[in-house]
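Asker: Can you look at this prediction? I've put the sequence above it.
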Amino acid sequence: MDKLILGRYIPGNSLIHRLDPRSKLLAMVLYIIIIFWANNLVTNLLMLAFTLVVILLSQVKLSFFINGVKPMIGIILFTTIFQMLFTQGGEIILQIWIIRITSFGLSQAALIFMRFLLIILFSTLLTLTTTPLSLADAVESLLKPFEVFKVPAHEIGLMLSLSLRFVPTLMDDTTRIMNAQRARGVDFGEGNLVQKVKSIIPILIPLFASSFKRADALAIAMEARGYQGGDGRTKYRRLKWTLKDNLALLSVIALGALLFFLKNP
């Protein structure tokens, strides 16, 4: 639980903390788009240097970012190895039976690894420096113009804020249920893969049951307090866009322009 990063906010007063959550969310979207232009050594080094500078500006310990990468390391390695083994082209470096590792496959695997790593670091930075409620408000504010197309901006923001709010609660419930099942003799680490999957069922059923009960209680509480949705409601937390937010977005756009000219055709 202490290493849970999703939905976790680290209080601070750094430059990144003080940015408007809308600018940070837009910067994250732009970052994901321009990272696909980083397809050589120079562009990837630029992306890495930019990310490290932003991390330093956030004044958040590097250990938090490492904890953010750890849960995804299996997926990163699997995707990287898959890319290396099944992407052909260039000079053959190693061949064992039908398995062939080529220079092009290695370069593509390195690109995939860097993209995964950088996206996880930047998204972890977003969640660590932005409160979940501010992030939900930013999503709602950015979706406001799409209400003319019947997009429920307020409802989407509400769902996001409630989801982020109950992530730690669900983790607490999961830990409590696992401890109760262990007390009844269930061992989640023994047996083959099928047996391990079956051992998860005694966790999922009570977890779903408690989640539905909590959702029902929350809906009743909101109705009892007269909740009517977003129409006519005022905001307790007001977002304020400043010059720093313009400069933050311009820095990401400038990085994207630089990558576009330096990328391989």
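Answerer: That came in fine, so what should we check first?

Asker: can we go C-alpha only for contacts and neighbour counts from here?
Answerer: Noted.

Asker: OK, contacts around Ser134?
Answerer: 21, 237 (CA atoms under 8 Å, 6 or more residues apart in numbering).

Asker: Beyond the helix or strand where it lies, next helix or strand please.
Answerer: Assigned by DSSP states H and E, Ser134 belongs to helix 132-143. Counting by DSSP H and E, the next helix or strand C-terminal to helix 132-143 is helix 153-183.

Asker: Would you mind measuring from Ser134 to His154?
Answerer: 13 Å (CA to CA, to the nearest Å).

Asker: For these two, list the residues in contact with both.
Answerer: When contacts are counted by CA under 8 Å, 6+ apart, Ser134 and His154 have no shared neighbour.

Asker: burial of Phe82, as a residue count?
Answerer: As a burial measure, Phe82 scores 13 neighbours (other CA atoms under 10 Å).

Asker: quick check, it in a strand?
Answerer: No. With DSSP: H, G, I helix; E, B strand; the rest coil as the criterion, Phe82 is helix rather than part of a strand.

Asker: Comparison target below:
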Amino acid sequence: MALSRIPLKLYLKSLKPILFLVAFTSILNIFYGTGEPLWQWGVLRITANGLITCVFVAVRIVALILASSVLTFTTSPTQLTDAIERLLKPLSKVHVPIHEFAMMMTIALRFVPTLLEETDKIMAAQKARGADMESGGLTQRIRALVPVLIPLFVSAFRRAYDLATAMESRCYHGGDGRTKMKTLRFGRNDWMVILVSLVILAGFVALNLVLPAVGRI
């Protein structure tokens, strides 16, 4: 994160949508852990293993989201496509269309923030028309999302059609005969990321040996 030179507030903003998921999984792991209870009230109990599991699950979810944010903030679609293509290059020996597969994955990843932004716009428009999406029971909230999902699907298909038209107008026909403007090469930052990742992995392995409960997470 420090090497990316991206403001910290952007990373914190990316964590906001998953705070409910982190809290929900943490509560489940706290009250349904195994071992001797530290506190118990009826069927609810808190154990040492439950607390350890809670912390590690929360850290893993946050680390996954932060890693995804670093990738999307610092990597262009072209670089991402080239990286996935190089990763899957051995499959080309068995005639797997790796370039098309890499392009498909890249487009899917880049469409996620676009769809989230479109969802916010549609929800804001529905609320401006008097739609209530935050009150009522679970069934009522699900029904309130129907006016959001239909225009969202229409917008997604329209964007996909526009993208396909743009690619065809640029004579895109897959990876055959394509050249790269910039060839990816390992640099100092790449080696530093690998080193830090190995250190973190070694730390988790050590904790797994010291705290056996972590291995069951």
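Answerer: Nice, I can see it. In this text, all values refer to a predicted model and were calculated from it rather than measured experimentally.

Asker: Measure how the helix holding Ser134 of structure 1 sits relative to helix 153-183, angle-wise.
Answerer: 150 degrees (axes from the mean of the first three to the mean of the last three CA atoms, to 10 degrees).

Asker: Map Arg100 of structure 1 onto structure 2.
Answerer: Under the alignment (TM-score structural alignment), Arg100 of structure 1 pairs with Arg45 in structure 2.

Asker: and its match, helix, strand or coil?
Answerer: strand.

Asker: What number of residues are in the vicinity of it?
Answerer: Using other CA under 10 Å: Arg45 of structure 2 sits among 17 other residues.

Asker: got a list of what it touches?
Answerer: Contacts of Arg45 of structure 2 by CA under 8 Å, 6+ apart are 30-32, 37-39.

Asker: And Thr87 of structure 1, by the same measure?
Answerer: Counting by CA under 8 Å, 6+ apart, Thr87 of structure 1 has contacts 102, 104-105, 108.

Asker: and the residue mapped onto it from structure 2, helix, strand or coil?
Answerer: Mapped onto structure 2 by TM-score structural alignment, Thr87 of structure 1 lines up with Gly33. Of the three states, Gly33 of structure 2 takes coil under three-state DSSP.

Asker: How about Gly33 of structure 2, nearest residue that isn't a chain neighbour?
Answerer: Among residues not flanking Gly33 of structure 2 along the chain, Gly50 sits closest, at 3.9 Å (CA to CA, 6 or more residues apart in numbering).

Asker: Assign that neighbour to helix, strand or coil.
Answerer: helix.

Asker: Same check on Arg178 of structure 2?
Answerer: coil.

Asker: Show me what it lines up with in structure 1.
Answerer: Structural alignment places Arg178 of structure 2 opposite Arg233 in structure 1 (criterion: TM-score structural alignment).

Asker: Please apply the same query to Gly187 of structure 2.
Answerer: That one, Gly187 of structure 2, aligns with Thr242 by TM-score structural alignment.

Asker: quick one on the thing from earlier: so the residue nearest to Gly33 of structure 2 touches Thr25, yeah?
Answerer: No. Contact criterion CA atoms under 8 Å: Gly50 of structure 2 and Thr25 do not qualify, at 11.2 Å.

Asker: Who has more neighbours out of these two?
Answerer: Neighbours of Gly50 of structure 2 and Thr25, each counted by other CA under 10 Å, are more numerous for Gly50; the result is 26 against 15.
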